[in-house]
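*Asks:* Dropping a prediction and its sequence here:
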Amino acid sequence: MAAVDAHDKPLQKISDAFKVLASVAQDSQTPDMELASFSRACTHVCPLFGCLGIAFKFAEKDFVAKVQDLAEASNSIKTLQSMIEQDVQNNCVRTAGSHTRNLLRVKRGLDMVRLLFEYMLVTEGSSLRDPASKAYEKALAPYHGWAIRKAVSAGLYTLPTKEQLLVKFNEDEPTARVLMQNYVTACTPVLQYVDNLFTSRDLGTDW
């Protein structure tokens, strides 16, 4: 993934995009969330993984690929619900490369960023090692093999400082804190919405 452009505002973009998704997720009158809107919002999250460096290189590549698949699927599938229903009918929900399986992977990536921001907001100092480690252990590590977990653990020592990360985001700390909290708040109902799509069909989410 290319580095963040010098004039880009990735935190502002994901804050705005997920506020829109959250309003859909929380609106009982809305029949379903559009796949195009969801995948477009997720593309704004992609550069954040790249800003974390080699520690999350695998997560970045995996997340970007899965988001791209959902974006391409949105050309012919209107909603998240209809996408899952189609995979259920084709008996390929858990098949590697299926849209539904990729959606689950994307959801975990979004959750890791949510947790990273949560921990960053309450952690003193400049190091991102502890917030990133906690976020990874909770959101992604349970689904990764030993080799990937070891690579992430080693890569944590190469993470940028909080100040360096904010420079990459083209934000000062006060504004960044507001935008990170906005994402945390907005992402939570979106993740719950996606979870419900799985649990309501007895598909589970631990695979």
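*Replies:* Alright, I've got the coordinates.
*Asks:* Only C-alpha atoms from now on, for both contacts and neighbour counts.
*Replies:* Fine.
*Asks:* Can you report how many residues neighbour Val64?
*Replies:* As a burial measure, the neighbour count of Val64 was computed by other Cα atoms under 10 Å and equals 21.
*Asks:* now Glu137
*Replies:* Glu137 has 15 neighbours, counted by other Cα under 10 Å.
*Asks:* what about it, distance to Leu115?
*Replies:* Distance of Glu137 to Leu115, given as Cα to Cα, to the nearest Å: 10 Å.
*Asks:* Could you do Ile84 as well?
*Replies:* Remark: distance between Ile84 and Leu115 (Cα to Cα) = 26 Å.
*Asks:* swap in Pro160?
*Replies:* Distance of Pro160 to Leu115, computed by Cα to Cα: 17 Å.
*Asks:* Put this next to the previous one:
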Amino acid sequence: MKMAILEGHRSGPHAPHYRTLQAMVAFELRRGRVGLRVLPPDQPPSGSRTLLRLHRALKWLELFLGKLGRSGAEEDPSQLCAEAYQAALARYHGWWVRQAAGLAFLALPSRRELYGLVCAEGEKEARAVLLDAVGTISRVYNITQQLYATRGLLELP
């Protein structure tokens, strides 16, 4: 759903203003489309607000993959995922969503299966792939974080 909102903006009547993150934020702030407190119901969903939600989820992914890449074989991936969720996303969710997330973490595959998903030959290679991905995710996250912080948008609802 969130990606569909962003793709709709990129192909919509104001598409030139959605070519970069910086252009989108500047355009939406100028036009009052961000909804610093609440978004008026007659406006389409804000790209800036939508991306902020994805940005927050990116932090969870960064934390989880980092924990998975640095953890020992005895550490449970479900617990690592729950810890990353608590640090990055839980404060933005209501009680029901937090409970559902906790149940979902219990259904995570084993460490071996997760390593297989990154197409690695063994544990050592999987750890290297995960930590490389974490580095890339971190760079993307930090660029977005800086822009949103500079514009005072980190606490959008």
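*Replies:* Cool, the structure landed. All figures in this text were calculated on a predicted structure; none of them were measured in a lab.
*Asks:* what residue is smack in the middle of the first structure?
*Replies:* What sits nearest the mean C-alpha location of the first structure, by Cα atoms, centre = their mean, is Leu110, with 1.9 Å.
*Asks:* That residue corresponds to which position in the second structure?
*Replies:* Here Leu110 of the first structure is matched to Leu58 in the second structure, going by TM-score structural alignment.
*Asks:* That match contacts Thr136, correct?
*Replies:* No - between Leu58 of the second structure and Thr136 there is no contact under Cα atoms under 8 Å: 11.1 Å.
*Asks:* The longest helix belonging to the second structure packs against which elements?
*Replies:* Of all segments of type helix in the second structure, defined using DSSP state H, the longest is helix 123-150. Applying 3 or more Cα pairs under 8 Å, 6 or more residues apart in numbering; DSSP states H and E, one finds that helix 123-150 of the second structure contacts helix 47-70, helix 111-117.
*Asks:* That one: which residues count as buried?
*Replies:* Neighbour counts over helix 123-150 of the second structure (16 or more other Cα atoms under 10 Å) mark 126-127, 129-131, 133-134, 137-138, 141, 144-145, 148 as buried.
*Asks:* now stretch 68-85 of the first structure
*Replies:* Of all the residues in stretch 68-85 of the first structure, those buried under the rule 16+ other Cα under 10 Å are 68-71, 73-74, 77-81, 83-85.
*Asks:* Out of these, which is nearest to Trp207 of the first structure?
*Replies:* Closest approach between those and Trp207 of the first structure, by Cα to Cα: Ile84, at 15.4 Å.
*Asks:* so the counterpart of that closest one in the second structure, which of the three states?
*Replies:* Superposed on the second structure with TM-score structural alignment, Ile84 of the first structure falls opposite Val25. Using DSSP: H, G, I helix; E, B strand; the rest coil, the three-state assignment for Val25 of the second structure comes out as helix.
*Asks:* and Val25 of the second structure, what does it touch?
*Replies:* Contacts here follow Cα atoms under 8 Å, 6 or more residues apart in numbering; on that basis Val25 of the second structure touches Gly47, Ser48.
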